[in-house]
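give me a model of this one.
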Amino acid sequence: MSCISDMGKLLRKSEKQLSIASTEDKNLALKKVIESIENNRKNILESNEADIAIAKENNMKPSLIDRLKLDDEKIDSIIESIHTVIKLQDPIWKSDKVWTLENGLTISKMNVPLGVIGIVYESRPNVTVDAFTLALKSGNCIMLRGSSTAINSNKALVKAIKEGLANSPISEDVVQFIEDPNRDHVLEMLRANEYIDLIIPRGGKDLISFVVKNATVPTIETGVGNCHIFIDESGDLNKALDIVINAKTQRPGVCNACETLLVHKNIAENFLPLLYDKIKDIVEIRGCSKTRSIISMKEAVESDWQEEYLDYILAIKVVEDLNEAIDHIGKYGSKHSESIITENLSNSRMFLRKVDAAAVYVNSSTRFTDGGEFGFGAEMGISTQKIHARGPIGLEQLVSNKYLIIGNGQIRR
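Have a look, this model is predicted:
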């Protein structure tokens, strides 16, 4: 019998208990997990150091090592995320709609857990805790499959989670972690319809594509982040500088970082030298011919407009107007996060309405597309599809519906 079916049986058995667990019991379990993470902090950091050492030996890009790295500040952030989820309203067994038919039947639309969630993810060990935390609070069991690059960190975190659950009213079997790096387990997981109700992939383009193409279990497609910022001709150039620098350089290895900058032709000669002076020593710039006529840089090719660099690289294109910017985003964007810098109300409204993305901004960095920043405490990922969930996947996106119908002898004629 495979490890997937063994874990699946444990999850299905635990699902029954967790689906009816009280908010108090779930919150107590999360508090116990916080205590356990604190108690295991040293082991978690040492395990992460082992992963970082291997990553450096394998010449992993610094921006990706940043995603992998844990330190005291990041563990504090993980713990704070759990505290936030504890404070959030329990979404389970809540109703936003109750109505009575002419025949006297009363119908209530109730939120219920999805059941068992499987998540396949890369590098970032904080996802291990975020995914577990959201799953538990929403009454769902979870199967975790992280990447080999974070195997030591993830094992240490799962150990801490299970130790915390062992001291709580919730069974430690509600979370299962696939330690074996054999990729065959991923394929088996994607087709484990008997045991898993939903698969969420979180990572790069290749991982997401593999999951979507091979899964028979229903899937929420989280997004590759080819995010754009458009500087309108009415844009405040000081705001624009701060926003672009933040969106590109704060953490370039994340999906909500800016990858392509679009600049209106009427302000390009003023804005581009200002930006170049600020980022030339940090960011490699690849530009269209109009951009290169203003500042010196590498020529952008067609693939640059499609790329999620996850690195200190920025593609720049000078556009004729708002319509060309929107068309460019529509052609090359990944429907993740897009932003316009403008002081023109009409242009901002047009951008908000016409740009098809999970998150659309006016005068703000794209870096805010994040479950924690949105007040969800954490996220399973950023969904770029349109079915069921879109944007950061938090508690409210991890539920299904059940209709309760109360009658008094009614029959249909």
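
C-alpha only now, for contacts and for neighbours.
Will do.

which residues touch I65?
By C-alpha atoms under 8 Å, 6 or more residues apart in numbering, the residues touching I65 are I52, A55, K56.

for it, give its distance to E57.
11 Å (C-alpha to C-alpha, to the nearest Å).

now V263
In terms of C-alpha to C-alpha, V263 sits 40 Å off from E57.

now for the helix or strand hosting I229, which elements pack on it?
Assigned by DSSP states H and E, I229 falls within strand 227-231. Counting contacts by 3 or more C-alpha pairs under 8 Å, 6 or more residues apart in numbering; DSSP states H and E, strand 227-231 packs against strand 258-264, strand 337-341.

tell me which of V263 and E57 has more neighbours.
Per other C-alpha atoms under 10 Å, whichever of V263 and E57 has more neighbours is V263, with 28 against 9.

returning to what we had before: quick check: which of the helices and strands packed on strand 227-231 is buried the most?
Mean neighbour count (mean count of other C-alpha atoms under 10 Å) peaks for strand 337-341 among these, with a mean of 29.

one more to put side by side:
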Amino acid sequence: MTAPTPILAAMSRKPGPPSRWRRARWLGFLLCMLGFNGYPVSDLLSRGLPLPAVAAVLLALAVLDGLWVRTMWLALATTAPARDIAPWLAGVALIGSGLALIMRGQFVGVPIYVSIACAVSLPLRWVLPALTCATAVALVVDLPRPTHLGISPSEVPNAVFGHLSFVFFLGLMMWFYRRSMMLIIELREARVALARLAVTEERLRFARDLHDLLGHSLTTISLKSQLARRLAAADAVVRAEITDIESVAQQALREIREAVTGYRQTTLTDELDNARATLAAAGIDVVVHLAGSGLPPDTDALLGWVLREAVTNVLRHSRARTCRIQLTRVGGTIVLDIRDDGVGTGQSAAGNGLTGLSERLAAAGGVLTTESTPGNGFHLTARLPSATGAAQAVPTSSPLNTGQVPS
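Below is the predicted model:
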């Protein structure tokens, strides 16, 4: 999967090296945003407070600015996780709210910085409560408006509403911007995942056609050669030439089968990686627990096919939010358990894909069980003995049928 661009990577909390140009742009934006501190500073200097009090407030405001720039920088220009940003954001919230509540007046604009920092730093589900809290702080600041600001009583309601709107809607705007960028990330990753799946399906189709078309023709040539060799038994030279033709046809057939097997090769590890990427791109959380490492190659390949089939089923039909994949050993049995929290159907009939898997597992001495309950999602369990002839269960004559059962 291609790496997201720096700003997208930062907002999705995924690794991606930020470029110097991107860093410079964000630094310039943050420094320009600090220009709004001119309002509380001018308010402070016009109050006639003692010099030590003015210095203390200016120092607190400078600390707030430093914390805010650091918070915004980590959130927008780096890929730092939310837990690393939390201490800086907490400092912004505490000092910003404290200054606004103590100083009041034009310091009502300070919660705007708190609101914006929360919008770009917090998990999405916590943003709206945080914006509401910042707006509540601004409301408390605005209620007893100081008379020295020269605002007439008739102007107070509009001024209060305007300040509250700035605090809430500027933060909400940044939240929408961040959410839009994250949706773009998901769409791009989904497009990459779909392209990868399309390539995989095309490889399987090519392997099937290669085997079915050339395999049949070469088998026919080999059989005809055997017949011709017997008919030409009296002529040693002709018999030798026909034997060479038969040998070449059989060798070509073996090479085609080896090539097809290589195209169709899969492992549980590869399919787990594909499952994580594909389900995440579809907005489905993946929980993986592996306790059955060191699988035999044949078992590993067969369980890879099972996982691919199950994940395709989840993507197409489940409308799930979470998919759990668990691999365990129970005595001499390897158990692969896959379940989702989707809609479920209650249908017990298996589609072609699951029927094919059941047959392959049965040929390897295993068992495939499925359960679909309305409202409780789809549950698939594959059980295989630790030592199995699973190679017989993944034939080279035709690829895995991807027909699905709704879940």
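
quick check: TM-score for this pair?
Comparison of the two superposed chains (TM-score structural alignment, normalised by the length of the second structure) gives a TM-score of 0.21, and 148 aligned residues with a C-alpha RMSD of 7.5 Å.

can I take it that L368 of the second structure is in a strand?
Yes - counting by DSSP: H, G, I helix; E, B strand; the rest coil, L368 of the second structure is part of a strand.

residues contacting it?
L368 of the second structure neighbours (C-alpha under 8 Å, 6+ apart): L357, S358, L361, A362, L380, T381, A382, R383.

try 7 Å
S358, L361, T381, A382, R383 (C-alpha atoms under 7 Å, 6 or more residues apart in numbering).

excluding residues flanking it in the chain, which one is nearest the first one?
Counting by C-alpha to C-alpha, 6 or more residues apart in numbering, the nearest residue to S358 of the second structure once its immediate chain neighbours are dropped is L368, at 5.3 Å.

quick check: which element contains the residue positioned nearest the centre of the second structure?
Nearest residue to the geometric centre of the second structure (C-alpha atoms, centre = their mean): A280, 2.8 Å. Secondary structure assignment for A280 of the second structure, by DSSP H and E: helix 268-281.

now swap in L136 of the first structure and tell me
Here L136 of the first structure is assigned to helix 126-137, by DSSP H and E.

cool, and E15 of the first structure?
Here E15 of the first structure sits within helix 3-19, counting by DSSP H and E.

still on that earlier bit, tell me how far the residue nearest to S358 of the second structure lies from R360 of the second structure.
Taking C-alpha to C-alpha, one finds L368 of the second structure at 9 Å from R360 of the second structure.

do the same with P157 of the second structure
Taking C-alpha to C-alpha, one finds P157 of the second structure at 74 Å from R360 of the second structure.

ditto for L89 of the second structure
Taken as C-alpha to C-alpha, the span from L89 of the second structure to R360 of the second structure is 55 Å.

how about the secondary structure of N154 of the first structure?
From three-state DSSP, the assignment for N154 of the first structure is helix.

that one: neighbour count?
30.

of the helices and strands packed on strand 227-231 of the first structure, which is nearest S36 of the first structure?
strand 337-341 (35.5 Å; C-alpha to C-alpha).

now for the closest one, which elements pack on it?
Using 3 or more C-alpha pairs under 7 Å, 6 or more residues apart in numbering; DSSP states H and E, the elements in contact with strand 337-341 of the first structure are strand 227-231, strand 359-362.

turn these into JSON lines, including distance to W99 of the first structure and mean neighbour count.
Listed next are these as JSON lines, based on distance: least, C-alpha to C-alpha, whole Å; neighbours: other C-alpha atoms under 10 Å:
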{"stretch": "strand 227-231", "distance to W99 of the first structure": "42", "mean neighbour count": "30"}
{"stretch": "strand 359-362", "distance to W99 of the first structure": "33", "mean neighbour count": "20"}
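
I'd like these written out as CSV, with distance to I142 of the first structure added.
Shown next, in CSV, are these (distance: least, C-alpha to C-alpha, whole Å):
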stretch, distance to I142 of the first structure
strand 227-231, 30
strand 359-362, 27
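
to L18 of the first structure, which of these lies closest?
Among these, strand 359-362 sits nearest to L18 of the first structure (C-alpha to C-alpha), with 32.3 Å.

tell me the secondary structure of A117 of the second structure, please.
helix.
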